[in-house]
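J.: After the sequence you'll find the predicted model.
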Amino acid sequence: MRILLIASSFNSLTQRVLVELRDRGHTVPVQVTPDGAAIRDAVSRHAPELIVAPMLKAVVPEDVWTAHRCLIVHPGPVGDRGPSSLDWAIRDGVTEWGVTVLQADEEMDAGDVWATAAFRVPEVGKSDLYRNELSDAAVSAVLLAVERVAAGYTPRPQAGGRIRARPALRQEQRRISWEEDGTETVLRTLRAADSQPGVRDELLGAEWFLHGGHAEDGLRGRPGELLATRAGAVCRATVDGAVWIPEIRARTGAGRPRACKLPATLALAGRLPDLPELPPPTRPSGRGRRTWSDIQYREQGPVGVLSFAFPGGAMSTDHCRRLLHAYRAACTRPTSVLVLGGRRDFFSNGIHLNVIEAAADPAAESWANINAMNDLVEAVLTTTDRVVVSAVGGNAAAGGVMLALAADEVWCRSGSVLNPHYRGMGLYGSEYWTYTLPRKVGTAMAARLIEEGRPVSAAASLGMGLVDRVVDCGPGEYTAEVTRLAARLASGPGVQSRIAAKKAEHERREPVTAHREQELSHMRRIFDDPAAPYHALRRAFTRKEAAGAPSTDARGAGAAVTAEC
């Protein structure tokens, strides 16, 4: 079928629906549509048999939905209506939610139902939930709806008694009362606003938007007081505990450029009181005591697991250096298999565009960041005394994909979407991609992936050799399943001979430093050229500004296109 996707942004769900439909043989053009006129134009140009809107803020014009079958993906169960469906669900603490595929109609979210799917709601942020459990459910519902369209199915109307329409969740309703709210209430409020729009709050004499929240049971203080810092985050007291807030964004007035979302300590630089910088916990927190760290290491017999979770998948210079330090420490342990990653949600999207944009000298920070990424990739690529597995639990893009490819094996969850290219940010690319990508998929396919700049599903990645294993499980089961598979790999009879062969091959092959030098020479010229498209594209992405005409064939999705839900 020829299916036109219309969306307000080429976000993670739009990409997921795109790759799943294409994998099943459908022809799927994409139109990012700011308004009804753009929708009309796209329909006129593509003459679709079916229109699907995975994430649409614009209203579909009546002349479009009356002339064409148009399916809307609503992030709520049957009868739920309104623009903040998922926000309300998390704020209210529901444990199960749903996705509904309904026909566009005169009333928003009121059309006949083509398919629906339920999903569990774990205690995670909205963007994590959106990219994972909701995305899995949405894809199941969309695929069923497409099958039903082909089969001549008659959709069913929504039952009047089950209708629940709720307005947009405004900042006034998202307010945290630090003098009254307990930790669980604060966490739900923060999670319901992550990654957008954040929770507006007052802190250190200014207004900010708070992004992300993690429980801390070991620290206490006066409610609202800042207690400590760790890895760029700040810890703030509640009435019965504390929460870690990894990122904040300054509130800017009308007519001023939108501020970038940054690691909290960086955004608050110059305002922070003298707070203790707490080291990361020595082991993952158990059920008895909760805390937070963006990098954790644990062992299970001969398997070491070095997991990391950076907001939005972006890795700043500091993130890269700290992860490299942790990687080198993990390599001193007596393990035969080292898993890099293994958490749910983002693996990595490469360099941290927000930190770069906010730097006094973005070109210099770009250079520092890309070299720090290269140092990390090189460490993985040159590890010879154990088998290294990259475990991609969610989406990955640009340098994040290349970081994964540096390992001996790449495993990803069945719901992952990979963007193995740099096209959307106007970059040549680095992180040894000219060595690792052709080695995995061949020279011709590597050139195609880089030039076309399209997202790739987990199944398609396996088929072309980009990944070595697809783990078919839910996002909540991924960590345990990867650990089990790694333990089986480590206990296999051939693991030691494989390590020996790996070391011998490393000694025989040509040094890979020439690839790094060649790639970085391209990158340096881009960074140092104020007129290079990279700078305008980076600013548009980080400041949420327009960046020219939208793509109509899904090309040009860039290094950080999946950094928002």
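T.: Everything's here; your move.

J.: C-alpha only now, for contacts and for neighbours.
T.: Noted.

J.: mind listing the helices in the stretch 101-250 of the chain by residue range?
T.: All helices of the stretch 101-250 of the chain, identified by DSSP state H, counting those that start in this stretch, fall at 126-129, 135-151, 171-174, 183-191.

J.: which stretch among those helices comes nearest Leu381?
T.: Nearest to Leu381 among the helices of the stretch 101-250 of the chain is helix 126-129; the distance by CA to CA comes to 29.0 Å.

J.: Would you format the helices of the stretch 101-250 of the chain as TSV with distance to Gly400 and mean neighbour count included?
T.: Below are the helices of the stretch 101-250 of the chain laid out as TSV (distance: least, CA to CA, whole Å; neighbours: other CA atoms under 10 Å):
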stretch	distance to Gly400	mean neighbour count
helix 126-129	17	24
helix 135-151	21	20
helix 171-174	33	14
helix 183-191	25	24
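
J.: I'd like the ones you listed written out as CSV, with distance to Arg91 added.
T.: CSV is the format used below for the helices of the stretch 101-250 of the chain (distance: least, CA to CA, whole Å):
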stretch, distance to Arg91
helix 126-129, 10
helix 135-151, 19
helix 171-174, 9
helix 183-191, 5
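
J.: Second structure for comparison follows:
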Amino acid sequence: MNTHLIDLQVQSGIATLCFNRPEKRNAMSDDMRTEFIVALEHVANDKSIRALVLTGNGKGFSAGGDVAGMERRMQAPIGEVGFNGWSRQQRVHHTVSLLHTMPKPTIAAVNGAASGLGADTALSCDFIIASEAASFTWSYINRGLIPDGGGMYFLPRRVGLAKAKELIFSGRKVNADEALRLGIADRMSSAETLLADAQAWATELSQGSATALALGKTILNQTFELSANQVFAQGSQAQGICYTSSEHRDAVMAFLNKSGDKNTPQRPSQD
């Protein structure tokens, strides 16, 4: 899938999605968001794709929201600005939700500046690997705005509440070394090997049962909001589904055949 603003390639079960607006440092326009949504829905629904790597073409990961688009929104009739803004936010949140709830591992390979919505988009992935040239800034405050792409939810979970407030209130830039130290980034890589390292990591993370990965991720995404008993209950339901999966059956039979215990009486399992 290769479109004007989004470049999506799939190789060996790993999808690599590149923001493709390098002349604007991959700032997110409305048209780009539309293509992004289509690409994310395709990746989520294609069972042959086991993981997603997200990166940017050119020098930047994503400069965030398109300022030219902000200017056009301000030119709308006063009575329509609020509702237009609300409608746009529904699409922003839909995009964030698609990425956050993707039923397979997601990695942001941050190759340069990730600013505002770009930084939020990286945080929406399960993991972040940053090149030495990467930087992060929640610069919304400089435009009189608040983080609207998930940053107020994801950033405190990575760095703690006080540090998240400091980064959002100041809008200052965080370089790659500090991002790794704070826990914004999970790994670092050189600019030359960033994409290959991200793809190799995606392959490593997606070797297991796709069913177990999807169900486990769904529960893990909620663990800070749910009680222990709720997590246990959801885990029990998910495990029941895993018991019926072909991946579980094949793995058990492969283990028994390898160990030569296929015909040996087994003690009843307690699982």
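T.: Looks like it arrived, so ask away. Please read all numbers here as calculations on a predicted model, not as lab measurements.

J.: Relative to Glu452 of structure 1, which of the helices of the stretch 101-250 of structure 1 is closest?
T.: Per CA to CA, nearest to Glu452 of structure 1 of these: helix 135-151, 23.8 Å.

J.: Whatever residue of structure 2 lines up with Trp433 of structure 1 - how many residues pack around it?
T.: Under the alignment (TM-score structural alignment), Trp433 of structure 1 maps onto Gly151 of structure 2. Gly151 of structure 2: 23 surrounding residues under other CA atoms under 10 Å.

J.: Kindly provide the distance from the closest residue to Gly151 of structure 2 other than its chain neighbours to Val110 of structure 2.
T.: What sits nearest to Gly151 of structure 2 in space, not counting adjacent residues and going by CA to CA, 6 or more residues apart in numbering, is Asp120, at 4.9 Å. In this structure, Asp120 of structure 2 and Val110 of structure 2 are 12 Å apart, going by CA to CA, to the nearest Å.

J.: And for Ser131 of structure 2?
T.: From Ser131 of structure 2 to Val110 of structure 2 the distance is 6 Å (CA to CA).

J.: Neighbour count: the two, which is higher?
T.: Using other CA under 10 Å, the more surrounded residue of Ser131 of structure 2 and Val110 is Val110, with 33 against 24.

J.: Could you report the distance from the more buried one to Ala185 of structure 2?
T.: On the measure of CA to CA, Val110 of structure 2 and Ala185 of structure 2 end up 9 Å apart.

J.: Between these two, which contacts overlap?
T.: Applying CA atoms under 8 Å, 6 or more residues apart in numbering, one finds that Val110 of structure 2 and Ala185 are jointly contacted by Ile128, Ile129, Ala130.

J.: who wins for most neighbours among the residues you listed?
T.: Most crowded among the shared contacts of Val110 and Ala185 of structure 2, counting by other CA under 10 Å, is Ala130 at 30 neighbours.

J.: That residue sits in which helix or strand?
T.: Assigned by DSSP states H and E, Ala130 of structure 2 falls within strand 127-131.

J.: quick one: contacts for Asn20 of structure 2?
T.: His4, Leu5, Ile6, Asp7, Asn26, Gly56, Asn57.

J.: What range does the helix or strand Thr14 of structure 1 falls within cover in structure 2?
T.: Here Thr14 of structure 1 sits within helix 12-23, counting by DSSP H and E. Aligned by TM-score structural alignment, helix 12-23 of structure 1 falls on no residue of structure 2.

J.: same question, stretch 215-232 of structure 1
T.: Under TM-score structural alignment, there's no match for stretch 215-232 of structure 1.

J.: same question, stretch 113-127 of structure 1
T.: Residue span in structure 2 matched to stretch 113-127 of structure 1, by TM-score structural alignment: none.

J.: Now check Ala202 of structure 2 against structure 1: what is it aligned to?
T.: Using TM-score structural alignment, Ala202 of structure 2 sits opposite Ala486 in structure 1.

J.: Its match touches Val337, doesn't it?
T.: Yes. Under the criterion of CA atoms under 8 Å, Ala486 of structure 1 makes contact with Val337 at 6.9 Å.

J.: Find residues that contact each of those two.
T.: Val303.

J.: average offset between the host helix or strand of Ala447 of structure 1 and structure 2?
T.: Using DSSP H and E, Ala447 of structure 1 falls within helix 443-452. Mean deviation of helix 443-452 of structure 1 relative to structure 2 after superposition (mean CA distance after the TM-score superposition for structure 1): 1.0 Å.

J.: in structure 2, what residues pair with that helix?
T.: Against structure 2, helix 443-452 of structure 1 falls on residues 161-170 (TM-score structural alignment).

J.: Can you give the contact residues for that stretch?
T.: Under CA under 8 Å, 6+ apart, the answer for stretch 161-170 of structure 2 is Thr137, Trp138, Ser139, Tyr140, Ile141, Pro147, Met152, Leu155, Pro156.

J.: Of those, just the buried ones, ChimeraX syntax please.
T.: Buried subset of the contacts of stretch 161-170 of structure 2, written as a ChimeraX selection, criterion 16 or more other CA atoms under 10 Å:
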select :137,138,139,140,147,152,155
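
J.: Can you add distance to Ala176 of structure 2 and secondary structure and give the contacts of stretch 161-170 of structure 2 back as JSON lines?
T.: Below are those laid out as JSON lines (distance: CA to CA, whole Å; DSSP: H, G, I helix; E, B strand; the rest coil):
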{"residue": "Thr137", "distance to Ala176 of structure 2": "11", "secondary structure": "strand"}
{"residue": "Trp138", "distance to Ala176 of structure 2": "14", "secondary structure": "coil"}
{"residue": "Ser139", "distance to Ala176 of structure 2": "16", "secondary structure": "helix"}
{"residue": "Tyr140", "distance to Ala176 of structure 2": "20", "secondary structure": "helix"}
{"residue": "Ile141", "distance to Ala176 of structure 2": "21", "secondary structure": "helix"}
{"residue": "Pro147", "distance to Ala176 of structure 2": "20", "secondary structure": "coil"}
{"residue": "Met152", "distance to Ala176 of structure 2": "20", "secondary structure": "helix"}
{"residue": "Leu155", "distance to Ala176 of structure 2": "16", "secondary structure": "helix"}
{"residue": "Pro156", "distance to Ala176 of structure 2": "18", "secondary structure": "helix"}
